[in-house]
Structures are given as C-alpha cells and as structure tokens.
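*Asks:* Sequence below, structure please.
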Amino acid sequence: MGTCDTCGNGYSDSFQVIKDGTEYTFDCFECAIHKLAPQCAACGVRIIGHGVQHGQALYCCGHCAHGAGASGIVDHD
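*Replies:* Predicted coordinates for the structure are as follows:
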C-alpha cells in the first residue's frame, strides 16, 4: 500500500510517477495533476493538456497567452 504524496491517503491501488528523477506516489490522477501539472502563468489553472508556451511562460490557452502580451499564438477553433 502506497501513501499519496499529495493528500496522504494510504491506498492499495496507488501508482508511482517518476519526473526529473524524483519518484512520487499517488492514489488518483487528481492528486498527480495537483502536484505535478504546471500552472498557467495568466490564470493559474493547472495545465493538463498541451497548453502553449511563449518564452519560459506556460499558458493553458492562446487567450491567456494573448492577455499576457504574447503574440503569434493561435488557438484552434
């Protein structure tokens, strides 16, 4: 039984994720997302899709990127 690194729940079906050489244990994908997914530089939501990048900043969508002053970003309709 593993203990979730986000919420502390002990769970028999926990799983491990290795990111940048560090191993994490989670009891659900929600906790993995909360701990590991980057946040949008504009609105703060967790980016669980592709997102967009401008320079070093990550955004959840083109709308947020444009609002932060990025140019040349295109969202799909």
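
*Asks:* C-alpha from now on. contacts and neighbour counts both.
*Replies:* Noted.

*Asks:* so what's Ser12 closest to, chain neighbours aside?
*Replies:* Residue nearest to Ser12 in three dimensions, not counting chain neighbours: Met1, with 4.3 Å by Cα to Cα, 6 or more residues apart in numbering.

*Asks:* Return the distance of the nearest residue to Cys61 once chain neighbours are set aside relative to Thr6.
*Replies:* Spatially, and ignoring its direct neighbours in sequence, Cys61 is nearest to Gly51 (5.5 Å; Cα to Cα, 6+ apart). In this view, Gly51 and Thr6 are 23 Å apart by Cα to Cα, to the nearest Å.

*Asks:* Please give the structure of this sequence too, so both can be compared:
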Amino acid sequence: MARCDVCGNDYDKAFTVQTVSGGGTFDSFECAIHALAPTCAHCHCRIIGHGAEHNGIFYCCAQCAKHAGVVGIDDRI
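*Replies:* Now for the predicted structure:
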C-alpha cells in the first residue's frame, strides 16, 4: 500500500501524480487538489477549472481578476 502525502492515509488504491515540479502520492482527488492546484490570488480558493492568469498571477475566474484590478479578462458570455 502507499501512503498519501497530504493526509497520511495508507491506502491500497492510492495513485501517483507527476508534474513538472514534482508531484506526489494521494489517496483521493481531494488530497491531490489540495496539494497541487493553484490558489486564486483574490479569494484564495483552489483553482480546479481553467481559471485565469495575468502576469503570472492566477485567479479562479474573471470576476476575481477584475476585483484585483486586472483589465481585459472576461468570462465567456
């Protein structure tokens, strides 16, 4: 069995995710998201969708980017 890097659970169905900057072993997608997903610079939620990026700063949506003063990012209409 493999131990989850986030919660420490020793689980027979754990999986490994490889990224450019490393990765890890997880027992659930929830733990993988907690460890790997970027955080919105405005509301601090985990970005698990497309999100938005401006000058290397990540936002969960165009609304958060606008609240942070970014101009020119719009959600699809």
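
*Asks:* returning to what we had before: what about the residue nearest to Ser12 of structure 1, how many neighbours?
*Replies:* Using other Cα atoms under 10 Å, Met1 of structure 1 has 11 other residues around it.

*Asks:* Same question for Gly69 of structure 2.
*Replies:* The burial count for Gly69 of structure 2: 9, using other Cα under 10 Å.

*Asks:* Next: Ser71 of structure 1.
*Replies:* Residues near Ser71 of structure 1, counting by other Cα under 10 Å: 11.

*Asks:* which SS state does it fall under?
*Replies:* On the three-state scheme (DSSP: H, G, I helix; E, B strand; the rest coil), Ser71 of structure 1 is labelled coil.

*Asks:* How about the contacts made by it?
*Replies:* Residues near Ser71 of structure 1 by Cα atoms under 8 Å, 6 or more residues apart in numbering: Ala65.

*Asks:* And Gly49 of structure 1, by the same measure?
*Replies:* Cys60.

*Asks:* three-state assignment of it?
*Replies:* Secondary structure, three-state DSSP: Gly49 of structure 1 is coil.

*Asks:* rewinding a little: what number of neighbouring residues does the residue nearest to Cys61 of structure 1 come out with?
*Replies:* The local packing of Gly51 of structure 1 (other Cα under 10 Å) involves 17 other residues.

*Asks:* what about it, distance to Cys64 of structure 1?
*Replies:* According to Cα to Cα, Gly51 of structure 1 stands 10 Å off from Cys64 of structure 1.

*Asks:* Show me the strands in structure 2, by range?
*Replies:* In structure 2, the strands defined using DSSP state E lie at 2-3, 10-11, 15-19, 22-26, 52-54, 57-59.

*Asks:* which secondary structure elements does the fourth one contact?
*Replies:* Yep, that's strand 22-26 of structure 2 we're talking about. strand 2-3, strand 15-19, helix 29-36 (3 or more Cα pairs under 8 Å, 6 or more residues apart in numbering; DSSP states H and E).
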